[in-house]
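[1] okay, predicted coordinates and the sequence, questions at the end:
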Amino acid sequence: MDNGTMAGRSCGKRFTCSKMLTQTAGIFFAVFAMTLALFVTEVRAQSYSFTNVQVEGNQRIQTSTIVNRLGIERGQSVTGGQLNDAYQRLLDSGVFETVELTPRGNTLVVEVQERPTINQISFEGNRRIKDDALTEAITSQPRRVFSPDQAEADAARVAEIYSAQGRVAATVVPRIIRRNDNRVDLVFEIAEGDTVEVERVSFVGNRAYSDRRLRRVLETKQAGLLRTFIRSDTFIADRIEFDKQVLRDFYLSRGYVDFRVNSSNVEFTRERDAFFLVMNVTEGQQFSFGRISTISEIPGVDPAEYQAALKVRPGVIYSPSLVENSIARLERQGLKNNVDFLRVEPRITRNDRDLTLDVQFALVKGPRVFVERIDIEGNTTTLDRVIRRQFLTVEGDPFNPREIRNAAERIRALGFFSDANVETREGSSPNQVIVDVDVVEQPTGSLNIGGSYSVADGFGVALGLQESNFLGRGQSLGLTLSTAQDAEQYVISFTEPYLLGRRLRFDVDLGLARQNSSFASFDTKRAFFNPALTFDIGEQSALQLRYNWDNSEMISRPTVPNGVVIASEIAQGELTSSSLGLKYIFDSRRSGLNPNAGWLFEAGVDAAGLGGDNEWVKTSAKAIAQTLVLQEEVTLRATFEAGAFSWRGNGFSRTIDRFVLGSDTFRGFEPAGVGPRDLSNGQDDALGGNYYAVARFEAEFPLGLPEELGIRGGLFYDVGNLWNLSDVNTGLDPMNCTTPSGACIVGADGSFRHVVGFSILWTTGFGPLRFNFSKALSKEDFDKEQSFDLTLQARF
């Protein structure tokens, strides 16, 4: 027999055996399934009827409550499935650890073991977060039934609180301690762990702006030298989403309309003790405004008048905020023209060829909807009128959704509330809406303790008490106590931002001051009262009307001789000035047309003679211009200041009445180190001057050091002059002068001084430090040069 036949017979035998086994197994399983089905049918078919229900093991829960929860009535026929449903209902109630149902004849025995109640809740291992804050976060409470699932959820919430503070490695484990009477103590064992810092923040895809510039935008910061005091360098997951949004806003406000954040990757370092944050972005092209036009779809409304009200011009870098401001401007123009229900629709046309966006503002008629009322809730301290005055809309006015949103932003900007929601709903009719304002108040008082050091005044301590919502009226009340080595000041200040219910700001300062002059041989005492009214006269301009009452005295120091001029001024004793002043302020930054540049101009005049002892006129002006260049890495700033003092009364003016240049006004010299001086009687006292003019030019830039150090550099050039003493007693005896020239007063004619210098700016967790190293290129022999200056302002 050949191999093929042998193989065929062998396969046939195996097939026959396998077939027989399969048939046998099939018969066995069929018999088993039928038996099981009969058994289950018998069980399911079995029914019970109970005339009595006996509950055992319950201590707190009444028997009647358990029986009602069962849902089984006496004498009712129930199946095994219904018993199982009753068992599940008791277990799902959440108050029993175990439940057993046992039929005993016509009696159903229910054995339960109740869950324990919570005796007390405590936290162990928490040092960074107080117990009170953690207690508010959990739902478990004493004297309530203990639930393991609820305790685990509470532990997760506590862990989230630690994660929000950068302690992502924190662990929270709930434990129970058994007590008598079926009670337990719930203990949350906390291992806080260390904060996980952000070691590096970097970007991929950015070309227009450097990593250094973009890192200044983000809320998340890299870990620096003062990481112990700075919490923004710890990793918080929720903060990443906020950083994405502020990054989008940054680019959109600079014309990058196609900007997007592709991804944000967070990775552990190799040592797993810090994070690397990498943001992948696509910048796109920068767009500018193209053609700006206005059309009207409302009969009788002239678009030319509204076009003239626009401030945006072609060529300006595109920004959504400028479009919003323009819409608000046109809607306000509609209110002036008594055009109700005016709506402005911006219609934007994109021109990819020249990278411009044409904006057409369409004046259309909105729906006839009125504001029925404004409901305010949640303000237990703040008066309704403080919130209501943030709305330019009142009951009965046409409804303007944009104005309601702006009012909501103004309410949040007050700083009185931790949360403020403004929503609208339909009123008593479809054409009316109700504005609901729901606020959550927060503490508005503050206590500031600070330390300061300056070359002029030495070390000092400042204590400040501030209440920004005094008696819930939206007023500000402050008390400042400042004492330095050579200067003391005690001031009470009060501000009413809406005097008489109008947008009229009222400020008043009342105080006492004492200063040991660092530039002359006398001390000064002052008492002052300064009320002021400030109001807007334009979108970018304001006017301030102020009054100043000042009682001052120059006091001779014991054992220290005075120069002849200073002695004659001290001899005048206490003098009072009563002056009225006017100040004009123009700030281009209000319009927001250029986020990288702006300028400020201030000019004022004060006239004394409304009573008091002194009569004089003092004028001053200041202009500051600033811009950012080179990918906004370098700040260029120019400042011009000038002033004139004219004495109009009898006698002579005093040094403390005239202008004196300090180190903050003119660098490179000691306070009052330039200008006319009294050299009589062997002294060297600064006398101040009637006129001054100063120009300061400076640039601030990165030094290439790691950004987390917070150190930048600066260059500056100052030029200035202080001169004229036309109202000083110059009839002095030359014999009292000890100078080689025999002159008692020098520098009255004035000369321009020139100073160059280098600055190191260090932003610390305590405040800004500035080191100035300067060299006077042009000065007088009697000037007091100062080649180094350090200023520290600390708050903690």
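    Perfect, I can see it now.

[2] okay, CA-based contacts and neighbour counts for the rest of this
    Fine.

[3] wait, residue 576 touches residue 551, no?
    Yes. The pair residue 576 / residue 551 is scored as a contact, 4.4 Å apart, by C-alpha atoms under 8 Å.

[4] show me what contacts residue 625?
    Neighbouring residues of residue 625 by C-alpha atoms under 8 Å, 6 or more residues apart in numbering: 597, 598, 599, 600, 637, 638, 639.

[5] could you measure from the closest residue to the third one other than its chain neighbours over to residue 589?
    Beyond its immediate neighbours in the sequence, the residue positioned closest to residue 599 (C-alpha to C-alpha, 6 or more residues apart in numbering) is residue 625, lying 4.2 Å away. When C-alpha to C-alpha, to the nearest Å is applied, the distance between residue 625 and residue 589 equals 10 Å.

[6] same deal with residue 409?
    As defined by C-alpha to C-alpha, residue 409 lies at a distance of 19 Å from residue 589.

[7] same question, residue 128
    41 Å.

[8] what's the first helix or strand after the longest helix seen in the chain?
    For the chain, the helix with the greatest residue count under DSSP state H is helix 3-45. Downstream of helix 3-45, the next assigned helix or strand under DSSP states H and E is strand 47-49.

[9] put this next to the previous one:
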Amino acid sequence: MIQAERALSQRGNARARLLRGVAMGVFLGCAGLSTAIVTPAFAQGYSFSQVEVQGNRNVDAATILKLTGISRGQTLSAGALNDAYQGLQKSGLFEEVAIEPQGTRLVIRVKEYPIVNAINFEGNKRLKDELLAGVIQSKARRVYSPALAEADAASIAEGYREQGRLAATVTPKLIRRSESAVDLVFEITEGKTVEVERLSFVGNRAFTDRRLRQVLETKQAGLLRNLIKKDTLRPEQLEVDKQLLRDFYLSRGYVDAQVMDAAAEVARERDGVFVTFTVKEGQQFRLGNISAVSEIEGLDAADFEAALRLRPGTVYSPAQVENNITRLENLALKKGLNFVSIEPVVTRNERERTLDIAFTLRRGPKVFVERIDIEGNTTTLDQVVRRQFRTVEGDPFNPREIRQSAERIRALGYFSDAKVNAEPGNAPDQVVVNVDVEEQPTGSLSFGASYGAASGVGFNVGLTEGNFLGRGQTVGVSISTGSDSTDSSITFIEPSLLGRDLKFKFSAFYRVSDNQDASYDTRLIGIIPALEFPVSESSRLEVRAFAKESKLTDVYAGTVDDPATPEDETDLATTPIIQRDAARGGLLSTGLGMTYSYDNRLTGLNPKGGVLLRFGLDYAGLGGDLDSVTATALAVAETKVWNEEVTLRAIFEGGAVHMLNNENSRVTDRFFGTPKIRGFEPAGLGPRDLASDDPLGGNLFAVARFEADFPLGLPEEYGINGGVFADFGSVWSLDDVAGHNGATVDDGFHLRSAVGVSVFWNTPIGPLRFNFSKALSKQDYDKEQSFDLTISTKF
């Protein structure tokens, strides 16, 4: 029993050893197979004693071999052959490429791109073939390039994008004419204009969407969307709009305002886009303590502090700060101090929301202007650009003055773009100011139309060149006609006489009136040379000479009871006052005059409004037939209220004519009440002969007008706003009041007043204004006008 068990145990151990042996053999066999698989194989090498190029017609074999980088006898790997193939493909010269090793011979087969026989455009209506041909780089009689054709298609699509047609597609296609010639056709699907359907704002609390839309260059599509071009989306314009919004908030004291984003979402049909501006307004800050501090030894800051024009409590504006820095810099120059830097140090008071500004006077670096280089002005003379600089070669360099000069150059209107920058000169203390401008057309031919309920339809044509012969001079000719007048004029303006800020103006005019509501007509001809120059930052003075001849024509000489006319006709009898004026014939008036004007709107310091003051005085008596003094005055003040949605405006105007040497004024010298007072016809109020009903005009007039413009709640893209007005005033006083056989001539002061509503419509062809008025106080003989439509348009 024990022996049997021992025998079984021995057989079991033998089987176990056998299984272990088999397993080890299998493992070793698999290991050997695995080793054979992963053993790297050496790449096959090629060496060619002959390289043959086939299929080439225009590109020679040497050029092809150079593109492959292969030379005879060179040992090449399979990877090198692939690189040679890729080099030929990337050259853009071949439609098909093949490289075939054949023993010791390498065959390179190519199929060249065909020659472009003609280039055509299909499907384009908005952009003409001539314009598109100037956009693309592909040319006829040159080798076709697919990459260039695709780039041309992208350029054409970009042209349509600038026109607001984001859905436009352009596909280049080939039409085979022969094996070696093709026609290149750009198939264009223009699509619809992608209009800005909505401009929205997120994060604005101080100003409404309506007010912010007025700031943007981009506009919403409205009723006249086919004529308005600013309602098409231009992505690059959105960056400009973001800066405009930022400047808008800064000028109103929101120093932390940010425009975070301008997102444009295209409609599913790709015919409209919705633009959303995300703004972060922050808090509005006002001015706190204002002071001037000197860090220059021996320089007292008292005079500089007295020159500041900032008031604590007013809303902070960067323009105000810049303006005052300029004032202090000019004061330093007057004191003979160069290289004085004015730096505003701003301290924030978060609790009071005020900004304390200390204008610090420091010694600036001694840097001079080496020279001013001007490029790009093909028509405009260098001197026209150069005179916009207050700095010349050799002067101390002032970065702020350079920036202001750039703004003046852009404001000329002669250039579509103007860039001004400074770079190091030939010495460490010198800089070169570079001016790069791009000319634009400065001439214009304008046609216009006007309409008044009383005056009827009128037309005008004008030809103006704003940069005559590249000298910056203005030359203009205009002719306008209406139902009762004809006016023609010639104007010449030299803006910089003798190279200074001295404007020379010359005008000549010829005016003829055909008064439908009077028994006389007038003719006026004259010339006026003038000089205009600045008196201060916001005011200018014009001095002038004048020579005018005035005459009454077609004066009816009948009487009220003229027996020569049938009984059923009414004679248009002329008042003896007009007859006496006409009997004097044509009278020459020569003399001198001046006009002083103050306009703080020019500085832009108050973004909500401003004040315009104007006073004129003319003395006639230097020869001629008339001796008189005429004075006029105008004051305009306006401001925006209710988050700048409503504009309030007050206008005060008056005038007086005083004749010398016991002379009497004539109707051509006197004032009439309209359009100064609305609600009345032209010449419908003022002194009048009650027998002949002739308007006579007055030696004196005074009027006060009050207006308010406001939105009507309509979509602003319609461009329709409303307004209300109230006018008060009168025209009165005559030198001669002798009428028909003692009949009354009323020249007394009678206060007239009228109220009304207006509808403003800004259309692409010009601003329309509808006035609906009602005279509240008037004389029985005054002639009312309850409705008036005015159009002033250029197209």
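    That came in fine, so what should we check first? It should be emphasised that the depicted structure is a prediction, and the values quoted were computed from it without experimental measurement.

[10] who has more neighbours, residue 128 and residue 589 of the first structure?
    Comparing residue 128 of the first structure with residue 589 by neighbour count (other C-alpha atoms under 10 Å), the higher total belongs to residue 589, at 15 against 9.

[11] and that one, what's its match in the second structure?
    By TM-score structural alignment, residue 589 of the first structure lines up with residue 601 in the second structure.

[12] can you tell me the centre-most residue of the second structure?
    residue 217 (8.2 Å; C-alpha atoms, centre = their mean).

[13] residues in contact with the counterpart of that one in the first structure?
    Superposed on the first structure with TM-score structural alignment, residue 217 of the second structure falls opposite residue 219. By C-alpha under 8 Å, 6+ apart, the contact set of residue 219 of the first structure is 232, 239, 242, 243.

[14] mind checking the SS state of residue 219 of the first structure?
    The three-state assignment at residue 219 of the first structure reads coil, by DSSP: H, G, I helix; E, B strand; the rest coil.

[15] just residue 755 of the second structure next, same as before
    strand.

[16] not counting sequence-adjacent ones, nearest residue to it?
    Using C-alpha to C-alpha, 6+ apart, the closest residue to residue 755 of the second structure is residue 726 (4.3 Å).

[17] what sits against that neighbour?
    705, 706, 707, 753, 754, 755, 756.

[18] and in the first structure, which of those remain?
    Contacts conserved in the first structure for the contacts of residue 726 of the second structure, using both residues aligned by TM-score structural alignment, their matches' C-alpha atoms under 8 Å: 705, 706, 707, 753, 754, 755, 756.

[19] quick check: the two most widely separated of the residues you listed?
    Spatial extent of those (C-alpha to C-alpha) is set by the pair 707 and 753 at 13.6 Å.

[20] neighbour count: the two, which is higher?
    residue 753 (22 against 19).

[21] the equivalent of residue 400 of the first structure over in the second structure - how many residues pack around it?
    In the second structure, residue 400 of the first structure lines up with residue 398, judged by TM-score structural alignment. Neighbour count of residue 398 of the second structure, defined by other C-alpha under 10 Å: 19.

[22] residue 398 of the second structure and residue 435 of the second structure, how far apart?
    Distance, residue 398 of the second structure to residue 435 of the second structure, using C-alpha to C-alpha: 15 Å.

[23] same check on residue 319 of the second structure?
    For residue 319 of the second structure relative to residue 435 of the second structure (C-alpha to C-alpha), the value is 24 Å.

[24] who's more crowded, the two?
    Of the pair residue 319 of the second structure and residue 435, residue 435 is the one with more neighbours under other C-alpha under 10 Å, namely 20 against 16.

[25] which element is whichever residue in the first structure pairs up with that one on?
    Counting by TM-score structural alignment, residue 435 of the second structure lines up with residue 437 in the first structure. If you go by DSSP H and E, residue 437 of the first structure is part of strand 432-441.

[26] same question for residue 248 of the first structure.
    Applying DSSP H and E, one finds residue 248 of the first structure within helix 237-252.

[27] corresponding residues in the second structure for that helix?
    With TM-score structural alignment as the criterion, helix 237-252 of the first structure aligns to 235-250.

[28] mind listing residues that contact that stretch?
    212, 215-218, 255-259, 262, 277, 281, 317-318.
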